[in-house]
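Visitor: no sequence on this one, just coordinates:
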């Protein structure tokens, strides 16, 4: 909602506003989730990683490079017609929630 409002407000000035909504990526937050599974469910690291990865339709965790490539595109001139939208990059996980 805020991004759409900002996009509407700033579009005349050449400023584009978009939102990136990431799923699980190889970050500290995911590592914390893996650690919690290890402690709470007694899983070893590989089993905990597999559990997190298998919760995704692609069967894996996203990489920082994949996220960076998307953001690089969004801020580039190639995406100059993209404004006021949310781009979900989660390997398809969000479609499972509906």
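Guide: Perfect, I can see it now. Note that the structure is predicted; figures quoted are calculated from it, not measured.

Visitor: C-alpha only now, for contacts and for neighbours.
Guide: Noted.

Visitor: Just give the nearest non-adjacent residue to the residue most central in space within the chain, would you?
Guide: Ranked by distance to the mean C-alpha position of the chain (CA atoms, centre = their mean), the top residue is residue 22 at 1.0 Å. Sequence neighbours aside, residue 89 is the residue nearest to residue 22 in space, at 4.9 Å (criterion: CA to CA, 6 or more residues apart in numbering).

Visitor: Next one for the comparison:
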């Protein structure tokens, strides 16, 4: 999740565990590179999945809005103006697993529509 670069509010445990996974990815990349094994992480932003649909419904029920209004609040913070699709996330994974990424290891690739505004 993009939370490895920008922790999300009210997700203390989740934010911490995701950072631990990135540490594992970096360590494994170092350990396995001599054997030609690449290890990378994909960090999705908001992706329109069934789980996100459930979250939008829950948020809407709590705030007295509609799921689409809740989605609009989220997409307002995404420079590309929309949530990603599972297919877009899958293409990022396929790229990292392909020969086109043969010199990439130890990377955490954000697939977030530009949501993370940091420079590193």
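Guide: Cool, the structure landed. For clarity, every value in this text was computed on a predicted model and none was experimentally measured.

Visitor: if we can go back for a sec, what residue in structure 2 is paired with the residue nearest to the centre of structure 1?
Guide: Structural correspondence for residue 22 of structure 1 with respect to structure 2 (TM-score structural alignment): residue 44.

Visitor: cool, residue 13 of structure 1 as well?
Guide: Using TM-score structural alignment, residue 13 of structure 1 pairs with residue 35 in structure 2.

Visitor: Could you do residue 48 of structure 1 as well?
Guide: Match for residue 48 of structure 1 (TM-score structural alignment): residue 70.

Visitor: cool, residue 73 of structure 1 as well?
Guide: Residue 73 of structure 1 maps onto residue 95 in structure 2, by TM-score structural alignment.

Visitor: Please tell me I have it right and the residue nearest to residue 22 of structure 1 contacts residue 25.
Guide: No: in this structure residue 89 of structure 1 lies outside contact range of residue 25 using CA atoms under 8 Å: 9.7 Å.

Visitor: For those two, indicate the residue with more neighbours.
Guide: residue 25 (21 against 18; other CA atoms under 10 Å).

Visitor: The match of residue 73 of structure 1: neighbour count?
Guide: 13.

Visitor: Which helix runs longest in structure 1?
Guide: Taking DSSP state H as the criterion, structure 1 has its longest helix at helix 28-41.

Visitor: Contacts only, for residue 8 of structure 1.
Guide: Counting by CA atoms under 8 Å, 6 or more residues apart in numbering, residue 8 of structure 1 touches residue 84.
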